[in-house]
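S.K.: have a look at this prediction, sequence included:
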Amino acid sequence: MRSPLSGHLPRHPPPHLSPHPLQQTDFRWFFAGQLVTLLGSSMAPVALTFAVLDASADGGDLGVVLAARMVPLLAFLLVGGATADRFPRRTVLMAANLGSALTQGCVAGLLLTGHYRLLPVAALEFLNGTLAAFTTPALRGIVPQLVGKARLRQANALLGAMRNATKILGPSVSGVLVMLTGSGPALAFDALTGLLATLCLSRLPLAAGAAAPTRPVPLLTGIREGWTEFRRLGWVWWGTLSFCVINLVQTGTWQILGPALTEELSGKATWGYVLSARGIGLLVMSALMYRLVVTHLLRLGQLMSALGALPLLVLGAHLGTVWLLTGAFLSGLGFAASGIGWDTSLQEHVPAQVLSRVASYNDLLSYVAIPVGQLGVGPLARTFGAFRVTTCAGIVFAVVAVLPLVSGAVRGLPHAPADARS
């Protein structure tokens, strides 16, 4: 049966004529830039945390510094999306990476010279969070211009695998570096990666990532146009609502109650193994998604995302270490499939000239629930019990993950896969 949306899909070149992403020079430079910047970004939080804790007498500065970065990230996402749709995304990403390198370099300089003060460090992290708000929408929008729609799934699988690998490797390397040399050099390395990423991006064509030409519009008008497009896409609404509720019940529960309950059930060392098992699942599914050929990628991603609830349900049921490690591994599979499926669907079906704005609304409405969940999980656990709250969070997660599938727009959204044998 022909999908009602299939008539609106752009024509793709024959898959066998479309080179694999890493065979395309522009994507290789982009991939290299992402690799170095994500490695630095995964190292920076560990270094910054230890630096602030060491410099602050009571550790109270850490919450201020973390909030100083998170608040502008949320506040400026819509501005970042409108900017990435108005200017070449290569230019936006180069400016953001260069600015991030400068701000992190200044923080490193303060630490290396022994001049840590809360106000300048918080101000620099505020600037860093602002720059990140411009980076995320531009990244979503530039990939289709680099590889073409026939190779989007494979490109996102490669980027996902690299992102997950840096999340596993970066904190460990950062911890060792902080132990050996202190936090300043680790943050200086993050600044250096920003410069290297800027150099990689400079090798892309000048117009790389540019949206289709449109009339210049004021910033607020552009943001409103993004909202209009976001409202028009019912499947995006369903997915964003699902992510919002999942972030509300999962992030705080996993980050705050997860380590404590794991230690109570299996010992302190188990939490590290759990995170490693989850990371392995992320990597495995990223590799599988590179080769997997499906006709409804979004449907698969939504179904797989329900696996993310398993570790919460295992903890809530007081099950043993083997069950917890298995649940963590399967949750990694689910998160990777969901993320790759969602990014690819956005890039395939949202017009290029509004893609970054639609993505910014999706990110904002998804992420805004995270601090709410983090603040609320502690009082809920004290009132109802940590195990009970974790079980309820797992149940809500599983239900909400598959809830978008009641929409025919979600179930039927087509995917135009490249030939996995090519």
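M.R.: Received it, and whenever you're ready, just let me know what you need.
S.K.: CA only for contacts and neighbour counts going forward, please
M.R.: Fine.
S.K.: so what's the residue lying closest to Gly373 once chain neighbours are set aside up against?
M.R.: With C-alpha to C-alpha, 6 or more residues apart in numbering as the criterion, Gly373 has its nearest non-adjacent residue at 4.6 Å, and that residue is Leu248. Neighbour list for Leu248: Ala369, Ile370, Pro371, Val372, Gly373, Gln374 [criterion: C-alpha atoms under 8 Å, 6 or more residues apart in numbering].
S.K.: against Val406, how distant is the last one?
M.R.: Right, Gln374. 29 Å (C-alpha to C-alpha, to the nearest Å).
S.K.: check the fourth one too.
M.R.: The span separating Val372 from Val406 equals 27 Å under the rule C-alpha to C-alpha.
S.K.: and the residue nearest to Gly373, which helix or strand is it part of?
M.R.: Using DSSP states H and E, Leu248 maps to helix 234-252.
S.K.: buried residues, the helix or strand just after that helix. List them.
M.R.: Per DSSP H and E, the first helix or strand lying C-terminal to helix 234-252 is helix 258-266. Within helix 258-266, the residues that qualify as buried are Gly258, Pro259, Leu261, Thr262, Ser266, counting by 16 or more other C-alpha atoms under 10 Å.
S.K.: quick one on the thing from earlier: could you flag which of the contacts of Leu248 are buried?
M.R.: Ala369, Ile370, Gly373, Gln374.
S.K.: this is the comparison structure:
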Amino acid sequence: MAGSFMSPVALAFGVLELTDNASWLSAVISASFVPMVATMLLGGGIADRYRRDTVLRLTSLGAGLTQACVAVLLLTHQHPALLLPFAAVNGVLQGLTTPALRGIVSNLAVGRGLQQASSLLASAGNTARIVGPTTAGLLTASVGGGWAIAADAASFLLAAAMFARISLPDLPPRAVGAPTMRTEMREGWAYFRSQTWIWTVTLAFAVFNATNMGFWQILGPTIANDTIGAAGWGLVLSARGVGALLASVVLVKVALMRRPMVPALSAMALATAPLILLGTGANTFWLAAASLLGGVVAEFFTVVWETVNYTHIPERLLSRVGAHDEFWSSASLPIGQLSAPPLAAAFGTTAVAVAGGGTAAAAMLLASLVPSLRRIEIHRTPDPADGQSRAEQQTTPT
């Protein structure tokens, strides 16, 4: 994660250094993101069908090798078009990784430990979120973005070695006539579309990602390149990590409220403040402050959402249903990324940033009004010592 949080800063300013063109930056980012999203559904089927620790080892190894190639291209100042195939392969590997990461927590924790595990993992990731962008900004400003990407490659290889230390039990042999992966993926889709509380949040985040995250990822480095620079932009991104880390540390100890979805979705409306301030020309201090707040509310929502998912979705379906959630909420992000440059050229960065942030905030607030989300509760899940299997503990909100 430390390397992955370095990568966006290093790649953005590395591409801008080569081309000074926001369209090329948009193309390189989309070349990675589109294959990632397209692969997520397959990744969900693989993660529910095979051992998740094995999947994570292989995808981390492959991602390390592809990022090493990207680093070489940046360090040797090659044309950005050569980055596209490596970015695409890396995106595929990330699409296979995400569902496995999401599902493996339920293999390692149970009951109250699910919230604690999610918060502890978030604390580690958020520490990386603080260190990564700042380090990338300093490296990019001093020796170039290629070295930050090289560190990202090394981090993936190190992660593969660490995943090798996790050893889950082998899955039971599949009986003759057992469902195919295609059948199992259809089962995941059927469950996803039958649960209003899941697809409503997914739809809200599809709007949020297109109009907030997509614009932020493109307009942010472009504006920062002419204003606060790479180091300032790294500081702003790290501030988000500080906020997220603070929230995740607190949530390790503090239990969530019984009905957490309305507070979580309402808080997410505040996560649009950084984009709005970016468009209005705020300085580094105010951008960092808003980014810190955004990190707090985003982490609160993440822990709530993951805990609700682990509590209410059967373990055998977690990766498949999670893949649909990730896919449909993220599929709109390239639309925001690709449309940001022409919209900014036509209407100005201020109008695009403010309108994007306002639209994303409205999507979160509207989702909080859905009755099934207002009623959903987090129940205490008994520990294995109570004699009840996790599969028997599942409840589905109406």
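M.R.: Happy to help now that I have it. Predicted model only: the values in this text are computed from it and were never measured.
S.K.: what does stretch 208-220 of structure 1 contact?
M.R.: 79, 82-83, 85-90, 141-146, 352-354.
S.K.: rerun at 6 Å
M.R.: Pro88, Arg89, Arg90, Ile142, Gln145, Ala352, Gln353 (C-alpha atoms under 6 Å, 6 or more residues apart in numbering).
S.K.: end-to-end on that stretch?
M.R.: Note: stretch 208-220 of structure 1 ends 24 Å apart using C-alpha to C-alpha.
S.K.: that older thread, want to throw the buried ones among the contacts of Leu248 of structure 1 into TSV with secondary structure and distance to Val217 of structure 1?
M.R.: Below are these laid out as TSV (DSSP: H, G, I helix; E, B strand; the rest coil; distance: C-alpha to C-alpha, whole Å):
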residue	secondary structure	distance to Val217 of structure 1
Ala369	helix	31
Ile370	helix	32
Gly373	helix	37
Gln374	helix	38
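S.K.: looking at the residues you listed, which is nearest Val410 of structure 1?
M.R.: Among the buried ones among the contacts of Leu248 of structure 1, Ala369 lies closest to Val410 of structure 1 (C-alpha to C-alpha), at 22.4 Å.
S.K.: got a list of what that closest one touches?
M.R.: Counting by C-alpha under 6 Å, 6+ apart, Ala369 of structure 1 touches Cys244, Asn247, Leu248.
S.K.: strands along structure 2, start to end?
M.R.: Counting by DSSP state E, structure 2 forms no strands at all.
S.K.: show me what the lengthiest helix in it is packed against.
M.R.: Taking DSSP state H as the criterion, structure 2 has its longest helix at helix 112-142. Packed against helix 112-142 of structure 2 by the contact rule (3 or more C-alpha pairs under 6 Å, 6 or more residues apart in numbering; DSSP states H and E) you find helix 2-19, helix 229-253.
S.K.: tell me, how many residues neighbour the counterpart of Pro169 of structure 2 in structure 1?
M.R.: When structure 1 is aligned by TM-score structural alignment, Pro169 of structure 2 is paired with Ala207. By the criterion of other C-alpha atoms under 10 Å, Ala207 of structure 1 has 13 neighbours.
S.K.: confirm for me that Tyr290 of structure 1 is in contact with Asn156.
M.R.: No. Using C-alpha atoms under 6 Å, Tyr290 of structure 1 makes no contact with Asn156, being 8.2 Å away.
S.K.: more neighbours, those two?
M.R.: It is Asn156, of Tyr290 of structure 1 and Asn156, that has more neighbours when counted by other C-alpha under 10 Å, with 24 against 21.
S.K.: against structure 2, where does the helix holding Leu248 of structure 1 fall?
M.R.: Counting by TM-score structural alignment, helix 234-252 of structure 1 corresponds to 196-214 in structure 2.
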